[in-house]
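**Student:** based on what follows, work out the 3D shape:
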Amino acid sequence: MPKSKSNLIQSVDRALQILECFSKRENELGVTQIANRLDLHKSTTFGLLSTLENRGYLKQNLENGKYRLGIKLFELGKLVEDGMDLRTSSLPYLKKLVYKYDETAHLAMRDGNQIIYIDKVEGESGIKMSSQVGKRAHVYCTGVGKAVLAFMPEKDAEEIMKNIKFHQFTCNTITDSNELKEELKKIRKRKYCIDNEEIEVGLKCVAAPIMDYNGEAVGSISISGPTSRMNHEKMNLIAKDLKEIIMKISETLGYKNV
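**Tutor:** Below you'll find the predicted structure:
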């Protein structure tokens, strides 16, 4: 809960406002620009900038006199990043899904042009599957793979699709890039994807992407089970729960649904 403004220390608040002035579009700002933006005197602004620079939070470009964010912020950000362990954040939710649906849950991340499983939780009645932690899989014929591919930056996704060597595992496997692109459009629209016996006959799954603070997919979670149990009604219920859960995990990674 935000503190009352009466408890704020003005100089600290102003220093933080200065740091928040910077963005990807404006990664360098001058004293006058910052002073005008925050409605501060130039002398006050310069004193705050000098303090922040001395502590490593800002760095001055000696050629034009402007400031940019400093290495100290990267160091602190790395500490935050290290604490945002995807596997640790996701495991309680995987267990919750498995407990509710008694099927197998997977957590995966993209590694180059492939997907790698980083965690797996099996239900008591779960069928034996070839997936295992550390194993790689294709992006185009797995739920976890398509979920990530659909929510990657378009340029990166295009590059991956150029290098895919399609192989037909079942009669439902996507086997060309145009078909895959159409499938990715559907996934983006409904916020989750389905593997309809595309890599293994008799196996279906529902998957959804985990987003990071940049709004990019860094991983995905799926619930897999035999076709005999994964009927339309059950898959819709899983999809609803999965979308809620991946949003909670994404928020721990700094994602903001705006």
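**Student:** all contacts plus neighbour counts: C-alpha atoms, from now on.
**Tutor:** OK.
**Student:** what helix or strand does the residue of the chain most remote from its centre sit in?
**Tutor:** Among the C-alpha atoms of the chain, the one farthest from their average position, using Cα atoms, centre = their mean, is that of Ser43, at 41.3 Å. Per DSSP states H and E: Ser43 is located in helix 42-54.
**Student:** Proceed likewise with the subsequent sequence, for comparison:
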Amino acid sequence: MTDGTNRGRTVERALDIVDYVSTVRSPVKLSQISRETGLHLATAQRIAATLVGRGYLRTTDAGYVVGPSVLSLARAFTLQDRLSVASFPVLQGLTASSGLTSSIYVRTGDSRVLTCRVEAPQPLRYQLPIGHRLELTRGGGKVLLAFLPEADFQEVMEGFHSQELANGRNQTREDLEREIDVIRTRGYYLSVSERHLGTVSLTAPIRTVDGEIAGAVNIVAHDDTLSPEEMTELRPQLMNATRTIGEQM
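**Tutor:** As a prediction, this is how the structure comes out:
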């Protein structure tokens, strides 16, 4: 095995550790890191120590947490990411005209990440920070799932069996596949109480001039202020926002 291959595997393992720790809300023990990443305990300990030294992880009495170096990467992303830069003024206009919180999500692996957000004058009762990860199989994530390359789509679907939504509905694989077909036909998705009970959202993909999916625009409200029918009426504004952003990509 070449030195280059060894270095590549070490980088992958380090990223696996950072990815795992970043998705957990509380400190994690080394044994948890080893189990969840599939790394030998000694290997996980060695790599984690390096990450601590570089500031990507931090140790506490309760375990490992993400370190401050990650913040500098996040800041650099918001300044350098073309989609975020192009999206922000468009989201400001969309929120001003709709009165709703608007967001940009991009796919990373089998999840989606919030990269840009403009809060409504009356914010939601729950808050999501920039960088928050969510699944592709619930709510607006289904839009990004629907337009994945076929191989990536099949990989996600093979690992999906069923999922309980916030409204209590058990979403089966067959349910999800039917909804994906509808999204591909309509080009948008209306979600009602899937992630948070009492919320309604509308999501559409951002297509670049080359036809690639760069991300998705989402608007969301509580259903005691906006009904699903009223949310659907905002579709022209949402689609206009996605076109405007896409033209700048």
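**Student:** fetch the TM-score of the aligned pair.
**Tutor:** Counting by TM-score structural alignment, normalised by the length of the second structure, the TM-score of this superposition works out to 0.63. Behind it: 171 aligned residues with a Cα RMSD of 2.1 Å.
**Student:** just to revisit the earlier point, let me see the contact set for the residue farthest from the centre of the first structure.
**Tutor:** Taking Cα atoms under 8 Å, 6 or more residues apart in numbering, we find Ser43 of the first structure in contact with no residue.
**Student:** which secondary structure state does the aligned residue in the second structure for Ile223 of the first structure sit in?
**Tutor:** Ile223 of the first structure maps onto Ile219 in the second structure when the alignment is built from TM-score structural alignment. When classified by DSSP: H, G, I helix; E, B strand; the rest coil, Ile219 of the second structure comes out as strand.
**Student:** identify the residue nearest Ile219 of the second structure in space, chain neighbours excluded?
**Tutor:** When the adjacent residues along the chain are set aside, Ile219 of the second structure lies closest to Ser102, with 4.5 Å between them (Cα to Cα, 6 or more residues apart in numbering).
**Student:** just tell me what the one you found corresponds to in the first structure.
**Tutor:** With TM-score structural alignment as the criterion, Ser102 of the second structure pairs with Ala105.
**Student:** give me the neighbour count for that match.
**Tutor:** Under the neighbour criterion other Cα atoms under 10 Å, Ala105 of the first structure is assigned a count of 27.
**Student:** my guess is it contacts Glu122, does it?
**Tutor:** Yes - proximity of Ala105 of the first structure to Glu122 meets the contact threshold set by Cα atoms under 8 Å, at 6.4 Å.
**Student:** now do the shared contacts for these two.
**Tutor:** When contacts are counted by Cα under 8 Å, 6+ apart, Ala105 of the first structure and Glu122 have Val98 as shared neighbours.
**Student:** average gap between the helix or strand containing Ser102 of the second structure and the first structure?
**Tutor:** Following DSSP H and E, the helix or strand that holds Ser102 of the second structure is strand 101-108. Taking mean Cα distance after the TM-score superposition for the first structure, the mean distance separating strand 101-108 of the second structure from the aligned residues in the first structure is 0.7 Å.
**Student:** so who does the alignment partner in the first structure of Thr199 of the second structure touch?
**Tutor:** Superposed on the first structure with TM-score structural alignment, Thr199 of the second structure falls opposite Leu203. If a contact means Cα under 8 Å, 6+ apart, then Leu203 of the first structure has 196-197, 224-227 as its contacts.
**Student:** can you redo those residues as CSV with neighbour count and distance to Met161 of the first structure?
**Tutor:** Putting the contacts of Leu203 of the first structure into CSV (neighbours: other Cα atoms under 10 Å; distance: Cα to Cα, whole Å) gives the following:
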residue, neighbour count, distance to Met161 of the first structure
Asn196, 21, 20
Glu197, 20, 21
Ser224, 28, 24
Gly225, 25, 27
Pro226, 19, 29
Thr227, 15, 28
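**Student:** turn these into TSV, columns for distance to Tyr117 of the first structure.
**Tutor:** Shown next, in TSV, are the contacts of Leu203 of the first structure (distance: Cα to Cα, whole Å):
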residue	distance to Tyr117 of the first structure
Asn196	19
Glu197	18
Ser224	13
Gly225	17
Pro226	19
Thr227	22
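**Student:** so which of those hold up in the second structure?
**Tutor:** Here those are checked against the second structure with both residues aligned by TM-score structural alignment, their matches' Cα atoms under 8 Å, and the contacts held in both are 196-197, 224-227.
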